[in-house]
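Student: got a structure for you, letters missing:
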């Protein structure tokens, strides 16, 4: 299996690799998964033509993944915290306006709550004070939380690869990968 994320920002090499695997060289048993943000790829985008060609290849399936609905977010949080859905529902409902059901952002926000001591692991399970969660969320934006976590990483881990020429200018900022944040 090969997984390529954020294809909308990919340069010629990864796009050429996918093109080769899908159009020229078939490899039995290869599962090639590519992920992209469709809203970032318009007709003028360098990926538009290859995407159209790839979709026409035999055996290629396109799956569109949407953000999780509220009940699924509750289930995900319950599974992550090893708690009953009824127990975590208020927590999931409190963070949902900040993540809009985006699984990645939900995980990152829970990690930030834990990292900053608002969500704590105890011998009896995960604990949180609903008022403290609301206060934390009221004073933060998920993008800011993610940036703070990145700045806490070692310098070498903070360095990102340089954007390719096909990277849109809006995606070149440090928080460009964070979408769907509500007040």
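Tutor: All right, it came through fine. Since we're looking at a predicted model, the values are computed, not measured.
Student: only C-alpha atoms for contact and neighbour calcs from this point on.
Tutor: Fine.
Student: how about the strands in the chain?
Tutor: For the chain, strands defined by DSSP state E occupy the ranges 2-4, 32-34, 119-122, 125-128.
Student: got JSON lines for these, with distance to residue 23 and mean neighbour count too?
Tutor: Output for these, formatted as JSON lines (distance: least, C-alpha to C-alpha, whole Å; neighbours: other C-alpha atoms under 10 Å):
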{"stretch": "strand 2-4", "distance to residue 23": "16", "mean neighbour count": "11"}
{"stretch": "strand 32-34", "distance to residue 23": "12", "mean neighbour count": "14"}
{"stretch": "strand 119-122", "distance to residue 23": "48", "mean neighbour count": "14"}
{"stretch": "strand 125-128", "distance to residue 23": "49", "mean neighbour count": "14"}
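Student: quick one, which of those gets closest to residue 77.
Tutor: strand 125-128 (11.1 Å; C-alpha to C-alpha).
Student: what about the longest helix in the protein?
Tutor: When the chain is parsed with DSSP state H, its longest helix is helix 85-99.
Student: pull out the buried positions in that helix.
Tutor: Buried positions in helix 85-99, judged by neighbour count with 16 or more other C-alpha atoms under 10 Å: 85, 88, 89, 91, 92, 95, 96, 98, 99.
Student: now swap in stretch 138-152 and tell me
Tutor: Those would be 141, 142, 143, 145, 146, for stretch 138-152 by 16+ other C-alpha under 10 Å.
Student: ok, stretch 31-47 next?
Tutor: For stretch 31-47, the neighbour count (16+ other C-alpha under 10 Å) marks 41, 46, 47 as buried.
Student: what's in contact with that stretch?
Tutor: Contacting residues not belonging to stretch 31-47 are listed as 1, 2, 3, 4, 5, 6, 7, 8, 15, 48, 49, 166 [C-alpha atoms under 8 Å, 6 or more residues apart in numbering].
Student: one more structure, for comparison:
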């Protein structure tokens, strides 16, 4: 009821952006057509009200958004509007971005410059971890049972320069290759020569490429195809893209998850695959809809580097074709931006009139939906 009150009769505007909200607040009356400028003002005010509904004097709303360097102009503007809105009380926003990917002309940099005029907005620059912190991390991980600990810390820090993700990947690789191993007494031993001879690459992406190449052919095919599809992917789509049986892919994926490369959106995946011979149609659908997300964007970057541009385009075109043919109208509408992205990335390979028609119609629908959210730059 509180949410409906805060939306002030404009609930359909938010449902257009977050369709699942209709389950909570029910069907809403259509809104009047306005000029682009008036529509944008109405959307921004309604979205601010939507955020305000979740915060109060008794409850602080905390929102964290990562990878803001990839945010489009409309999203950056909306974030700025909400952050600077004094009428939203008890609201704590945390945003993270890579500063080396944001130059002074970037929309995010311009927005941050305006926001930092406020005394209650702080920017915290995250630096690489100092050597003593990496030392504590390593010794804690190895339970303080490692030979020549100071030397090991020196070697690891020299290579990773305090990057914790690189450090984790490096230690894991050393263990997998036997350079770092636990003996019968429980003491971790490491080979000086093995560490010196170990080809680490110059950065974490090079190291990840080496590790991904060590996967078996099917695992590698799944994870690289998934990377081409997007930051996350569903099981059914990838199984169809690589023309493999759904359960065969599902059986292999837990091994990939155990490497730390992917995170499954359903903890019951193992149960479904184990009972695959006696599974209901509902559970088959549920398996197919399980989504997987890359644990770190550098992992996806490493996977993409193993594919050429034509392969990425082909995977995306095939993904778009599959979703158009197999998704319901409601599912297509919900994923319209993703499907449009698939067709756009694969457009260079389009030869059939049906695909060209889909490219045009899907982009038109995506543009209209973006316009409804007043994201006019994205709509164009």
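Tutor: Perfect, thanks for sending it. Since the structure is predicted, the reported quantities are computational estimates derived from the model, not experimental observations.
Student: between the buried residues of stretch 31-47 of structure 1, which sits nearest residue 53 of structure 1?
Tutor: residue 47 (10.1 Å).
Student: any idea how far residue 59 of structure 1 is from that closest one?
Tutor: 20 Å (C-alpha to C-alpha, to the nearest Å).
Student: got it, and residue 129 of structure 1?
Tutor: 50 Å.
Student: identify those among the buried residues of stretch 31-47 of structure 1 that sit within helices.
Tutor: Per DSSP H, the buried residues of stretch 31-47 of structure 1 never map to helices.
Student: let's have those in CSV, adding distance to residue 30 of structure 1.
Tutor: Converted to CSV, the buried residues of stretch 31-47 of structure 1 look like this (distance: C-alpha to C-alpha, whole Å):
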residue, distance to residue 30 of structure 1
41, 26
46, 25
47, 22
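Student: which of these lies closest to residue 23 of structure 1?
Tutor: residue 47 (14.9 Å).
Student: and that closest one, what's its match in structure 2?
Tutor: Residue correspondence, TM-score structural alignment: residue 47 of structure 1 in this structure matches residue 108 in structure 2.
Student: and residue 127 of structure 1, what's its match in structure 2?
Tutor: Residue 127 of structure 1 maps onto residue 189 in structure 2, by TM-score structural alignment.
Student: what residues in structure 2 pair up with stretch 108-117 of structure 1?
Tutor: With TM-score structural alignment as the criterion, stretch 108-117 of structure 1 aligns to 169-178.
Student: endpoints of stretch 256-273 of structure 2, how far apart?
Tutor: 15 Å.
Student: in structure 1, what stretch matches it?
Tutor: The aligned range for stretch 256-273 of structure 2 is empty, by TM-score structural alignment.
Student: try stretch 324-340 of structure 2
Tutor: Alignment note (TM-score structural alignment): stretch 324-340 of structure 2 is unmatched in structure 1.
Student: quick one: map residue 3 of structure 2 onto structure 1.
Tutor: For residue 3 of structure 2, the aligned position in structure 1 is a gap, per TM-score structural alignment.
Student: count of neighbours near residue 3 of structure 2?
Tutor: Residue neighbour count, defined by other C-alpha atoms under 10 Å, stands at 16 for residue 3 of structure 2.
Student: helix or strand right after the helix or strand hosting it?
Tutor: Assigned by DSSP states H and E, residue 3 of structure 2 belongs to helix 2-7. Next helix or strand after helix 2-7 of structure 2 toward the C-terminus (DSSP H and E): helix 11-17.
Student: in terms of secondary structure, what does that next one contact?
Tutor: Judged by 3 or more C-alpha pairs under 8 Å, 6 or more residues apart in numbering; DSSP states H and E, helix 11-17 of structure 2 is in contact with helix 21-25, helix 36-52, helix 353-372.
Student: would JSON lines of those with distance to residue 262 of structure 2 and mean neighbour count be doable?
Tutor: Compiled in JSON lines, those are given as follows (distance: least, C-alpha to C-alpha, whole Å; neighbours: other C-alpha under 10 Å):
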{"stretch": "helix 21-25", "distance to residue 262 of structure 2": "28", "mean neighbour count": "13"}
{"stretch": "helix 36-52", "distance to residue 262 of structure 2": "31", "mean neighbour count": "18"}
{"stretch": "helix 353-372", "distance to residue 262 of structure 2": "29", "mean neighbour count": "17"}
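Student: ok, which of these comes nearest residue 178 of structure 2?
Tutor: Nearest of the helices and strands packed on helix 11-17 of structure 2 to residue 178 of structure 2, taken as C-alpha to C-alpha: helix 353-372 at 50.4 Å.
Student: buried set for the match of stretch 108-117 of structure 1?
Tutor: Under 16+ other C-alpha under 10 Å, the buried positions of stretch 169-178 of structure 2 are 169, 170, 173, 174.
Student: from residue 11 of structure 1, how far off is the residue nearest to the spatial centre of structure 1?
Tutor: Geometric centre of structure 1, nearest residue: residue 104, 4.0 Å, by C-alpha atoms, centre = their mean. According to C-alpha to C-alpha, residue 104 of structure 1 and residue 11 of structure 1 sit 24 Å apart.
Student: again with residue 157 of structure 1
Tutor: Residue 157 of structure 1 is 22 Å from residue 11 of structure 1, by C-alpha to C-alpha.
Student: check contacts around residue 147 of structure 1.
Tutor: Residue 147 of structure 1 neighbours (C-alpha under 8 Å, 6+ apart): 174, 175.
Student: again, only this time at 7 Å
Tutor: Residues counted as contacts of residue 147 of structure 1 (C-alpha atoms under 7 Å, 6 or more residues apart in numbering): none.
Student: kindly state which residue of structure 2 is aligned to it.
Tutor: Residue 147 of structure 1 maps onto residue 209 in structure 2, by TM-score structural alignment.
Student: again, but for residue 96 of structure 1
Tutor: Match for residue 96 of structure 1 (TM-score structural alignment): residue 157.
Student: please name the nearest non-neighbouring residue to that match.
Tutor: Among residues not flanking residue 157 of structure 2 along the chain, residue 131 sits closest, at 6.6 Å (C-alpha to C-alpha, 6 or more residues apart in numbering).
Student: great, nothing more from me.
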